[in-house]
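*Asks:* I'll drop the sequence and a predicted model, then ask my questions.
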Amino acid sequence: MKKKTDAQATPASTLRLILGDQLNAQHSWFDQPDPEVVYVLMEVRSETDYVLHHAQKILAIFAAMRAFGEHLRESGHRVRYIRLDDPSNRQSLVDNLDALAAHYQAGCIQWQSPDEWRVDQALRQWGEAWAHAHQGATAVVDSEHFLTARNELPRLFEGRKQWLMEHFYRQMRRRFELLLDADGKPEGGQWNFDHDNRKRWPGNPPEPRDWRQPHDHGALWEMLQAQGVRSFGDPQATQLRWPLDRSEALQHLDHFITTVLPHFGDYEDAMSSKAQRLFHSLLSFALNVKMLHPLEVVRRAEEAYREGRAPLAAVEGFIRQIIGWREYVRGIYWSQMPGYEERNALAHRLPLPAWFWTGQTRMNCLRHAIGQSLETAHAHHIQRLMVIGNFALLAGLDPKELHHWYLGIYIDAFEWVELPNTLGMSQWADGGIIATKPYVSSAAYIGRMSDYCQGCAYDPKQKTSSDACPFNALYWDFFLRHQSTFGNNPRMGMAYQQIRKMQAEDVQALQQRAADLRSQLDTL
């Protein structure tokens, strides 16, 4: 019989649970090894199965968890790692904690604050019951990752009718003294350079080569298949290119700052059928599983600006995404949960078309954006918002179904960040808590920011013919269907002015074309 390791055989006074998105090697928990503390990491079906996930997402999280467990062991900590195929695995966080607490005769169970409401509630309820039943103690500590407290947003916006991200972002810039001049004013004389960051990519400068080293996780993939874990997308089991530990994540950060950041701003909204990454950082996975700290990332970007290695507009845009948008949507999430995921302000109910799972559609923009997502588990924010999300909103797809799809397909999607982005920013399902207007466009925007319209089966200049781009009729029909909701919105006045100038027969033709499209979404 195989001899048990010390972490398995010896009693311990304290168990500390580490979740799959809490791989923070710099956490104060790990300052000194303590023989009375066992760190617990577990692969469980309750986490692989609550939505259908992309294969690469499951692979990357499990592989990173395994690497983190080995790092802790090498640093002298006691570790109990439960693999998915471990015969003793009860396939649930709390059921495994029950068994481990009894096994180690532990009197104290600790965990870091989970970032998903679902997990937070499950652990809190279990902890209360366990402590009462066993006269034990539980403790929840901070993850030491975010720059704001999870309940801070309501206080920051107290007395304000609209919780605008820009107001929050400026406070964060001041709090952390980022991109401020000697007088405490914003560098360059303005807070936001978004208007400078909307260029179409002409093909030059070329997209940087994908320097990331692939990881071979064929054995892990075989185990997942043997255990019957369902997934979708291309697993690329031998080509997993996401960082799996802090050392690799720092290499990715270095590459972005030195090679990619100088062009990030100009082309952050651009899309191309000839490039998947363009000048995006690809750091969101490492950030969201906490290999990197947001402040170290933005400080590196600011340093590049100070040293003349990256332009202000690029650096400001990148910093805004992290200390502005990322922290802001987390605050929205915790202020609105539970129940936020059920919101559907526009009463959209249509199911997702089958091609969301295959990418097989004749619309070139969606074929590319969804196809890339299925292949790599990644797409940048404009592909997610203004191609996939734009179509979903115009067509009237069910926002909760879309939320589950986004949550499953993207490598960096964890509910605290994905849910507000999907239901709030993308689908206006929260009724305007985040967005002052819906983010919708016709084919014109996609043609302006990409080459997707070239060679497409549909004509981006036509509105109602059989070969007209579906975005066009759906765009105008969206305003017509929701005129009672948006007719008095000052940010949408121009669209309604144009509708009032249309001939009645033209309006009817647009509505008929849109109805036909919505009735046959699977065939588009």
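*Replies:* Arrived safely. Residues are numbered from 1 along each chain as shown.

*Asks:* From here on, just use CA atoms for contacts and neighbour counts.
*Replies:* OK.

*Asks:* what sits up against the helix or strand that contains Gln110?
*Replies:* Assigned by DSSP states H and E, Gln110 falls within strand 108-112. By CA atoms under 8 Å, 6 or more residues apart in numbering, the surrounding residues in contact with strand 108-112 are 13-18, 22, 101, 127, 136-143.

*Asks:* Just the buried ones among these, please.
*Replies:* Of all these considered here, the ones buried according to neighbour count by 16 or more other CA atoms under 10 Å are 14-18, 22, 101, 127, 136-138, 140, 143.

*Asks:* Second structure follows, compare the two:
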Amino acid sequence: MSAPTLRLILGDQLSLANPVLVNADPKRDWILLAEVSEEASYVPHNRHKIVLIFSAMRHFSAELRERGFKVIYRSFEEGVPSLYAAAEAGLKESSAQAVLVTAPGEHRLLVDMQSWESKLGVTVLLQEDDRFLASRDDFESWASGRKQFRMEYFYRDMRRRYRLLLNEEREPEGGKWNYDAENRGGWRAQITVPERPAVAIDDITREVIALVDQCFSSNPGDLSQFRLAVTAAGAQSQLDWFCEHALRDFGNYQDALAEESPWMFHGLISMYLNIGLLEPLAVCEQVEAAWRDGHCSLAAAEGFIRQILGWREYVRGIYWHAMPGYAERNTFEAKRALPPWFWTADTDMRCLSQALSQSLELGYAHHIQRLMVIGNFALLAGLDVTEVCQWYLAVYVDAFEWVELPNTLGMALHGDHGLMASKPYAASGKYIQRQGNHCKACRYDPKQTTGEGACPYNSLYWHFIDRHQDYLTKNARMGLIVGAWKKRDASYRKAIVDWGDRILATVLD
């Protein structure tokens, strides 16, 4: 029998389709999983995220043992400082002569692992993570020669490649590639939001919750509300429920902001995709089948599939294409310190308070809350790009740098010089009012720009336009707005900018 291999599985690679498990010999090879302090604490991760990953890892290791694999499992209580230390100890325990690991999703880890072979003195093989639907080479091939990396065109190529929502002539169903215009409904409590089923908490998860309560007591996250699945079967049940009970209204209200529910009609599966409990192509195929069976509109199915087949794959491609320098970009030189209330949600701006509080307590907010409420405020106020990105990475259950950094730095903050977005996603309070019912419960008036009671988003919007007008004038989609601003009376503009200065001096305390 040939020498054993130590096959390392990371906490976001918990899939039987993980490349390191392909051709693994249960009689010869060893599987290593480790809950290490470095990965659990490099940012103050939401406690829901830590519980999800640790519990899912423990359940996955049990499944591997049931399948006959020899598993080395290092729990957090053992005090393993890093993945390298875990691999070093695992080699000694297993007498393996090589380490095999699927390439990590974060640049810092990849750089670290590329040094392991010389330090460990054994062969270290980094496998490409082929669970993604576009490899890094695929994206580079698509990006080659393009001046602009627009997701829409990448998405169309992916639809063709995987033959999703195409007719027999391989043209888009319904005659259009994108139904986003039909998926922007605001919320006025038109219908009842379905009650989501509770997730059973077993003994393993209870043990992890107790551990995280003790060891991460200062991190965000109210674990009395923990409701995440921790196995592939559990994640699939959540997806099945969504397809049956929420998908039909997902499209209509995917951009809506509601007082009544943090979840609305969203899928709540991104965290399962990002740690391997669900496979992206299977999810897309299930949603397509739901549409073909008449359970939802084409617009709803297309909008959902676009987020996975298009956006998820696209942001990963952008991340690896532009790193490591991507993290240092800062288009508007935004450097104002992150307000302390980003960690407490203690603000009178109702929409922002709601989005922040559920992000901190549950580790969840949907894309409009992240982009057009929290991100929009950070953009308008000129909050420090690095601090904002670290906050997003910390608070969300589904956040890993490959997906968080492009979404935050590129989309929310337009910090990447327009690599991803054709314009900054800046908006006043009128947008937020149109999308939901938070404004009714807010002490600020979205129709007022200056004076006591004026919505801070309004003056900050024009303050942003004014201070960055040289850059924005060159943008085809923002030039008209800048032109209209310049035509306003000088005293009018000064009053708004002065009020914006006052907001920045007081609201950011």
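*Replies:* Alright, I've got the coordinates. Just so you know, these numbers come straight off a predicted model, no measurement behind them.

*Asks:* Report the TM-score for the pair.
*Replies:* The TM-score (TM-score structural alignment, normalised by the length of structure 2) is 0.96; 505 aligned residues with a CA RMSD of 1.6 Å.

*Asks:* Sketch out the strands for structure 2, chain order is fine.
*Replies:* Taking DSSP state E, the strands of structure 2 run over residues 5-8, 30-34, 70-74, 98-102, 123-127.

*Asks:* TSV please, covering the ones you listed and showing distance to Gln369 of structure 2.
*Replies:* Shown next, in TSV, are the strands of structure 2 (distance: least, CA to CA, whole Å):
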stretch	distance to Gln369 of structure 2
strand 5-8	36
strand 30-34	33
strand 70-74	37
strand 98-102	33
strand 123-127	36
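
*Asks:* Which among those is found nearest to Ala246 of structure 2?
*Replies:* In terms of CA to CA, the element of the strands of structure 2 nearest to Ala246 of structure 2 is strand 98-102, at 34.3 Å.

*Asks:* rewinding a little: can you tell me which of the buried ones among the contacts of strand 108-112 of structure 1 lies nearest to Pro460 of structure 1?
*Replies:* For those, the closest approach to Pro460 of structure 1 (CA to CA) belongs to Gln22, at 44.9 Å.

*Asks:* Tell me which residues touch the closest one, please.
*Replies:* Applying CA under 8 Å, 6+ apart, the residues contacting Gln22 of structure 1 are Gln112, Ser143, Val289, Lys290.

*Asks:* Need the counterpart of the first one in structure 2.
*Replies:* Spelled out, it's Gln112 of structure 1. Applying TM-score structural alignment, one finds that Gln112 of structure 1 aligns to Thr102 in structure 2.

*Asks:* Its match: neighbour count?
*Replies:* Neighbour count for Thr102 of structure 2, taken as other CA atoms under 10 Å: 20.

*Asks:* for the closest residue to it other than its chain neighbours, what are its contacts?
*Replies:* When the adjacent residues along the chain are set aside, Thr102 of structure 2 lies closest to Gln127, with 4.5 Å between them (CA to CA, 6 or more residues apart in numbering). Residues near Gln127 of structure 2 by CA under 8 Å, 6+ apart: Pro19, Val20, Leu100, Val101, Thr102, Ala103.

*Asks:* how close does Gln127 of structure 2 sit to Asn18 of structure 2?
*Replies:* Distance of Gln127 of structure 2 to Asn18 of structure 2, given as CA to CA, to the nearest Å: 10 Å.

*Asks:* just to revisit the earlier point, most neighbours among the contacts of Gln127 of structure 2, which one?
*Replies:* When neighbours are counted by other CA under 10 Å, Val20 leads those with 25 neighbours.

*Asks:* sorry, back to before: what lines up with the residue nearest to Thr102 of structure 2 in structure 1?
*Replies:* Aligned counterpart of Gln127 of structure 2 in structure 1: Val141 (TM-score structural alignment).

*Asks:* and if you look at Ala181 of structure 2?
*Replies:* Ala181 of structure 2 maps onto His195 in structure 1, by TM-score structural alignment.

*Asks:* Now for that match, how many residues are close by?
*Replies:* Neighbours around His195 of structure 1, by other CA under 10 Å: 10.

*Asks:* Repeat that for the one 4 residues further on.
*Replies:* By the other CA under 10 Å criterion, the neighbourhood of Lys199 of structure 1 contains 17 residues.

*Asks:* dump the residue contacts of it.
*Replies:* Listed by CA under 8 Å, 6+ apart, the contact partners of Lys199 of structure 1 are Asp266, Tyr267, Glu268, Asp269, Ala270, Met449.

*Asks:* Quick check: nearest residue in space to the aligned partner of the first one in structure 2, chain neighbours excluded?
*Replies:* When the two structures are superposed using TM-score structural alignment, Asp266 of structure 1 falls opposite Asn252 in structure 2. Leaving aside its chain neighbours, Asn252 of structure 2 sits nearest to Asn183 (4.8 Å; criterion: CA to CA, 6+ apart).
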